[in-house]
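[1] Pasted the sequence and its predicted model underneath.
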Amino acid sequence: MLDFRHQTFLVLCECKNYTKAAELLYITQPAVSQHIKYLEEFYGCKLFETSNKKVRLTHQAELLRAFAMTVFSDSKHFKENIQSIQTDKMQFSFGATLTIGEYVMPEILSHLLIKYPEMKIHMSVANTQSLLERLNKGILDFIIVEGMFDKSEYNSTLFSLEKFIPVCASNSEYVNKEVDFKEIIRSRLILRERGSGTREIFENILHKKNYSLHTFQQIIEIGNMAAIKKMVLKGLGITFLFEIAIKQEINNGTLAVIDIPGFSEQREFNFVCLKNSFFLERYIEIYNLFKKAFKEINT
């Protein structure tokens, strides 16, 4: 069983500063050093290297960090779920990125709660990077994200493939005609904040076309999807979003898809949990419940 010294180790891994780690843990700096020295002697290897006042994790520390995060996360999950083994009494905390949290999960969760009214569910909505940090700290059991992440560091399963499309107001000059990508760069671009999956995806698309965000004459950053859609609807700019997030507006004619020849982008929504988790089988069960509900809703 991992002890308090491993908690100290994880905090130091996060902040890479002995003084800061001591402050965060409400202990002295010598105590932090003693905890790390104990672990280095216990495991028989160096965990941190210090040069020019900078703390760097060794390869062995990276391995221990991944192991410790998984163990602490599983311990928390086990404590919360030891009395809720049955599917209908399951409880879990998970995170979803904004598009998924607002436009995919509400119907899925409603579907499940009607079928399993005793389920206890907590969903956090944030950008991809924030969710990965909370997953690593054991705050969340799993996450569903549209953004990019290192798949080699996590256990991930494809949840769905979704179209990523350019969008404008229904009365825009771009409606009902083919528009060259070079034409739209003179438009005001309204997009999500840094760290969001939607923005990262769009920046990668631009990079593939040898463009960057600086190519656009004006950029507005908004952290709220509804606000982005409202601004585009009023003709204040264009945006790029997942089709699933604007299906209703396209159907009722308030927003329109910009027809850019050759522009056909799909991106993954991924179900992600920590590698080698003791609860992987349980998480896959939840994944299957989500997938089944998603399929039933969309057929």
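    Right, received. Where do you want to start?
[2] alpha carbons only for contacts and neighbour counts from here, please
    Noted.
[3] Identify each buried residue in the top helix by length along the chain, please.
    Longest among the helix segments of the chain by residue count, using DSSP state H, is helix 59-81. In terms of neighbour count (16 or more other Cα atoms under 10 Å), helix 59-81 has its buried residues at 61, 64-66, 68-75, 77.
[4] Put together TSV for those, with distance to residue 202 on each row.
    Output for the buried residues of helix 59-81, formatted as TSV (distance: Cα to Cα, whole Å):
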residue	distance to residue 202
61	34
64	35
65	32
66	30
68	34
69	31
70	32
71	35
72	35
73	32
74	35
75	38
77	35
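[5] picking that back up, I'd like to know which elements the longest helix of the chain is packed against.
    helix 4-15, strand 91-96 (3 or more Cα pairs under 8 Å, 6 or more residues apart in numbering; DSSP states H and E).
[6] hey, where'd the helices end up in the stretch 101-250 of the chain?
    For the stretch 101-250 of the chain, the helices defined by DSSP state H, counting those that start in this stretch cover 105-115, 128-136, 181-184, 197-208, 225-233, 247-251.
[7] and the gap between residue 127 and residue 72?
    Shown here: residue 127 relative to residue 72, a distance of 23 Å by Cα to Cα, to the nearest Å.
[8] ok, now residue 22?
    According to Cα to Cα, residue 22 and residue 72 sit 20 Å apart.
[9] and if you look at residue 92?
    15 Å.
[10] Could you do residue 232 as well?
    The value you get for residue 232 to residue 72, if Cα to Cα is used, is 44 Å.
[11] putting a second one here so we can go through both:
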Amino acid sequence: MIDTRIVSFLTLIECKSYTKAAQQLHLTQPAISHQIRQLEEEFQVKIFHKSKKSLILTPEGEILEKYAHRMMSVYNSTHQALEDAKNHLRRFVIATTPTAGEYYIPQLLAAYCSEHSDVRINLITDSINNIYNKLKLYEADFAIIDGRLTSDRYHSILLDTDYLCLIISPKHPLAKRSSVKMSELRDEKFILRSKEAGTREIFESYLESQRDSIRNYRILIETDSLATIKELVMSNMGVSIMSHNACKEDEQKGRLKTIPIMNSTMIREINLVYPKDFQHVDVLLELKKTYSKLH
């Protein structure tokens, strides 16, 4: 059973008030204060800075918070796993990046669950940095990301490869071109993913490899919404750099035009990423097999 002091500690951080935390947990304020003092005595640290106005974690308090979240995650996962075992079910929390989550993965997971009636999946979409954090805190069992593995804490299985290309409106003057040079796009209005997105990182790395810079281009809008980017490009409000797979359907229906960039090396991998202690690698291999059937 999870330590009640940990529950009180995390609730206090969430509520930012001893009074509100006590109300939420149906405890008295002195009881919450006593539990925090017990944690401080056990670990020989100060958890919060002394401040009458706000609760600010000390560096040691931040470490405790990180591991407290991990403890809660493991506890909740254990509870769910035992419940699933009673019902002969296997449940997985899968984290995915926006591009993969919107265009590659839903069909794959639906097909896999149809073939395996004992599997239940909870799919969460987040940025690549947050996904690695969820894996570290055991808040996700494994991840499907559009990008390469960047940490030696995990293993990966290559699911597919894709490439980044220019996307424009069919009404754009470049729409009839079979390819384009980046130097021809200096005056275009770009609508791009945010700086934290894997697509943006690959694009900027490519520019640097060509002794170019993102600063040489006009960025009109930055957003994490792929739908917003495509909608604006379809309306001929600007151009973008995007995964080719993410635009296939729109191109087939004549809503967008994709154009390869000359001398581009913007190859993008789609990977299954999992912690080294993950116990169900067979599931990942089955997912890869299912993906191959669909493509």
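    Received it, and whenever you're ready, just let me know what you need. Predicted model only: the values in this text are computed from it and were never measured.
[12] what's the TM-score for these two chains?
    The TM-score (TM-score structural alignment, normalised by the length of the second structure) is 0.73; 285 aligned residues with a Cα RMSD of 4.0 Å.
[13] Using a markdown table, please lay out the helices and strands packed on helix 59-81 of the first structure together with mean neighbour count and distance to residue 39 of the first structure.
    Below are these laid out as a markdown table (neighbours: other Cα atoms under 10 Å; distance: least, Cα to Cα, whole Å):
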| stretch | mean neighbour count | distance to residue 39 of the first structure |
| --- | --- | --- |
| helix 4-15 | 18 | 7 |
| strand 91-96 | 21 | 31 |
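[14] As CSV, these with distance to residue 133 of the first structure would be great.
    CSV is the format used below for those (distance: least, Cα to Cα, whole Å):
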stretch, distance to residue 133 of the first structure
helix 4-15, 10
strand 91-96, 11
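[15] and residue 15 of the second structure, how many neighbours?
    Residue 15 of the second structure has 15 neighbours, counted by other Cα atoms under 10 Å.
[16] what does residue 47 of the second structure give?
    Residue 47 of the second structure: 23 neighbours (other Cα under 10 Å).
[17] and the gap between it and residue 35 of the second structure?
    Residue 47 of the second structure is 12 Å from residue 35 of the second structure, by Cα to Cα.
[18] what's the answer for residue 96 of the second structure, then?
    Distance of residue 96 of the second structure to residue 35 of the second structure, given as Cα to Cα: 37 Å.
[19] Same check on residue 158 of the second structure?
    With the distance defined as Cα to Cα, residue 158 of the second structure ends up 47 Å from residue 35 of the second structure.
[20] ok, now residue 218 of the second structure?
    Distance from residue 218 of the second structure to residue 35 of the second structure, by Cα to Cα: 55 Å.
[21] just residue 4 of the second structure next, same as before
    Counting by Cα to Cα, the separation of residue 4 of the second structure from residue 35 of the second structure is 8 Å.
[22] Give the equivalent position in the second structure for residue 57 of the first structure.
    Residue 57 of the first structure maps onto residue 59 in the second structure, with residues paired by TM-score structural alignment.
[23] The closest residue in space to its match that isn't next to it in sequence and residue 7 of the second structure, how far apart?
    Counting by Cα to Cα, 6 or more residues apart in numbering, residue 59 of the second structure lies nearest to residue 47, which is 8.0 Å off, once chain neighbours are set aside. Distance of residue 47 of the second structure to residue 7 of the second structure, given as Cα to Cα: 15 Å.
[24] go on, residue 67 of the second structure?
    Distance of residue 67 of the second structure to residue 7 of the second structure, computed by Cα to Cα: 12 Å.
[25] now swap in residue 85 of the second structure and tell me
    Distance, residue 85 of the second structure to residue 7 of the second structure, by Cα to Cα: 26 Å.
[26] How about residue 77 of the second structure?
    In terms of Cα to Cα, residue 77 of the second structure sits 16 Å off from residue 7 of the second structure.
[27] again, but for residue 289 of the second structure
    To residue 7 of the second structure, residue 289 of the second structure is 41 Å away according to Cα to Cα.
[28] Same question for residue 156 of the second structure.
    From residue 156 of the second structure over to residue 7 of the second structure the distance is 34 Å, taken as Cα to Cα.
[29] Kindly report the same for residue 121 of the second structure.
    26 Å.
[30] same deal with residue 105 of the second structure?
    Counting by Cα to Cα - residue 105 of the second structure and residue 7 of the second structure are separated by 34 Å.
[31] same question, residue 96 of the second structure
    Taking Cα to Cα as the measure, residue 96 of the second structure falls 28 Å from residue 7 of the second structure.
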